[in-house]
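Chemist: The sequence and its predicted three-dimensional model are supplied below.
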Amino acid sequence: MSFRNLLTDDRGAVRRITVNRPDKLNALNRETLVELDVAFAQAAADDAVRAIVLTGAGSKAFVAGADIAELAELSPVQARDFSRLGQQMMWRIEHLGKPVIAQIGGFALGGGLELAMCCHLRVAGDTARFGLPEISLGLLPGFGGTQRLLRLAGRSATLELCLTGAQIDAARAQTLGVVTRVVAADALEAETMRLAEQLAASAPHALRAILDTVIVGGETPLDAGLDFESMAFGVVSSTQDMREGTRAFLERRKPVFSGS
């Protein structure tokens, strides 16, 4: 499928997906949400893709929010469905089974921050800005922002950012757990790709098991999470990559994981 609002390219086993609406600061309209859902479904189905980098075109914004011009014309029912569309797409990313890194330069506001938070890792340039300003529109975050920020940063910070609409810098975002890593803005792409290539060289079954175990365990009592972890550990121990990894360790060489 060709996309009107996205660019995709593969660099080895890393797929880069770029929201390409720089004239709109990469704002998320309905068409872009649908295209993102398709693009991530394709990445999930392609065995040659082992890690994904999600970013925005241009230097001003990762994604500056939802498309306000489109949003302003929605009926209440249409707004509910728009919210659910965004939530569904971001749920797909979170549960993709392959590591997804958000490469964040410039603004990540509203739907942009929500999009970043559903990714597994978030690397930000030191000049990036973050916020959930929906309150200024008489709204609340609708793509999962209240729930994912609550889980990442806690109740106090979530209430502060949602109630005031305040923007924060990359350093505070990292302190709150919203950002995984902060790097110099001019090194953002190189550092993100270095991380993505490291993940892409890892054992795919183990990566998926880690993602599934952390996501499931975060929503269950400890005993259920521990049980899920043990079962995942057993399953991954049956893979050829586990044999390769342990053999390489004993032979004091670098493992080569095949995904089998």
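Modeler: Alright, I've got the coordinates.

Chemist: from here on, contacts and neighbour counts on C-alpha atoms
Modeler: OK.

Chemist: Looking at the protein, which helix is longest?
Modeler: Of all the segments assigned as helix in the chain under DSSP state H, the longest by residue count is helix 76-94.

Chemist: how about that helix: buried residues?
Modeler: The neighbour-count check on helix 76-94 (16 or more other Cα atoms under 10 Å) flags 82-83, 85-94 as buried.

Chemist: counting contacts, what elements does the helix or strand where A190 lies pack onto?
Modeler: Assignment of secondary structure by DSSP states H and E places A190 within helix 188-200. Counting contacts by 3 or more Cα pairs under 8 Å, 6 or more residues apart in numbering; DSSP states H and E, the secondary-structure elements packed against helix 188-200 are strand 14-19, strand 51-56, strand 100-104, strand 121-125.

Chemist: Tell me what angle that helix forms with strand 100-104.
Modeler: Between the axes of helix 188-200 and strand 100-104, defined by axes from the mean of the first three to the mean of the last three Cα atoms, to 10 degrees, the angle is 170 degrees.

Chemist: quick one: contacts of helix 188-200?
Modeler: 13-14, 49-53, 99, 101, 103-105, 123-125, 183 (Cα atoms under 8 Å, 6 or more residues apart in numbering).

Chemist: and here's the other structure:
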Amino acid sequence: MAARSLFKLVSTSSNKLIIQNSLLNNVKFYSVNAANYEFIKVEKKGANNNVGLITLNRPKALNALCNQLMTEVGQAVEAFDKDKDVGAVIITGSEKAFAAGADIKEMENNSYAQCVSGGFLDHWNKLTKAFKPIIAAVNGYALGGGCELAMMCDIIYAGEKARFGQPEILIGTIPGAGGTQRLPRYVGKSKAMEIVLTGNQITAIEAEKMGLVSKVFPVETVVEEAIKLGEKIASNSHLINGICKESVNAAYETTLNQGLKFEKKAFYGTFATQDRKEGMSAFIEKRKANFKNE
């Protein structure tokens, strides 16, 4: 058994990761600098350091999403998800490119058998399993895998020069990380068909009109605005945020009747939390709620 399989990431606090030895069931602390990541930068933002910021950092390749980069993104999201101080996570890139796509050179020689047996791109979905809300702050190109990565997030803020698209059809393949599945849920069948069958790019304004993007900002302020949004979200109960996120996501997986039942049960469930009690008490007493995430 490889050494790395003996350890599991448990949580993070500032620049320290807590790593658990799954065989000995001991918890050890290791100081980990963000520089240990090869293709991303990780830091905490906001007045209370309660917003996790992940910056894709592969500039020479326009942040092309190679296997190692996406592995690191998954690890960073998992760490922030388990950090009790963090209430929201942001993923961004550079002003030139959020991510210009998957790494074509890395996948060019793959065979069908290799893709199937190796579960090619399966680990990308690790991002979607996060309990806490994730915001994509998109500048520049968000094409192919980059667009798919943005759609895996819960909210998309875009810079006014951002461009989205699924150009896989132009290189003889189709989207493989959710492009044909998530895009229709955002923009509808007709628009999604046009985008994936032509490979055409759409602007940030077009993306906002279609419902793909929540808001559009000047290039230089989009990350700042995403941090403000993250701070607002993080000021709520982290526990209730996660329950609410899960309920919204259920709308895409169920019928209306099933979704309403899911929502009702989730709503009832909040009455078992201390944060629901604190929130309502604070409202009645006309004071700010002091959530404990319990």
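Modeler: Cool, got the structure. Computed from a predicted model, the values in this text were never measured in an experiment.

Chemist: Give me the TM-score for this pair.
Modeler: Scored against TM-score structural alignment, normalised by the length of the first structure, the superposed chains reach a TM-score of 0.94; 257 aligned residues with a Cα RMSD of 1.5 Å.

Chemist: which among the contacts of helix 188-200 of the first structure gets closest to R4 of the first structure?
Modeler: The shortest gap between R4 of the first structure and any of the contacts of helix 188-200 of the first structure belongs to V53, at 18.7 Å (Cα to Cα).

Chemist: which one in the second structure is aligned with that closest one?
Modeler: In the second structure, the residue matched to V53 of the first structure (TM-score structural alignment) is I90.

Chemist: Repeat that for M242 of the first structure.
Modeler: Alignment note: M242 of the first structure maps to R276 in the second structure; criterion TM-score structural alignment.

Chemist: secondary structure class for its match?
Modeler: Classification of R276 of the second structure by DSSP: H, G, I helix; E, B strand; the rest coil places it in helix.

Chemist: Now do it against A282 of the second structure, distance only.
Modeler: 10 Å (Cα to Cα, to the nearest Å).

Chemist: neighbour-wise, which of the two wins?
Modeler: When neighbours are counted by other Cα atoms under 10 Å, R276 comes out ahead of the other of R276 of the second structure and A282, with 20 against 15.

Chemist: thought that one was touching F267?
Modeler: No: in this structure, R276 of the second structure is not within contact of F267 by Cα atoms under 8 Å, at 10.1 Å.

Chemist: Confirm that M193 of the second structure lies within a strand, as I assumed.
Modeler: No: according to three-state DSSP, M193 of the second structure belongs to no strand; its state is helix.

Chemist: What is the aligned counterpart of it in the first structure?
Modeler: With TM-score structural alignment as the criterion, M193 of the second structure pairs with L159.

Chemist: Show the contacting residues for its match.
Modeler: For L159 of the first structure, no residue counts as a contact, taking Cα under 8 Å, 6+ apart as the criterion.

Chemist: quick one, what contacts the one residue sitting closest to the centre of the second structure?
Modeler: If you average the C-alpha coordinates of the second structure and look for the closest C-alpha using Cα atoms, centre = their mean, you land on C153, 3.7 Å from that point. Residues touching C153 of the second structure, when contacts are defined by Cα under 8 Å, 6+ apart, comprise 127-128, 133-136.

Chemist: same question, P175 of the second structure
Modeler: For P175 of the second structure, the contacting residues are 144-145, 166, 168-169, 196, taking Cα under 8 Å, 6+ apart as the criterion.

Chemist: Go through these and flag which are in helices.
Modeler: 145, 196.

Chemist: Quick check: of the contacts of P175 of the second structure, which lies closest to Q181 of the second structure?
Modeler: V196 (10.8 Å).

Chemist: any idea how far I171 of the second structure is from that closest one?
Modeler: With distances defined as Cα to Cα, the gap from V196 of the second structure to I171 of the second structure amounts to 12 Å.
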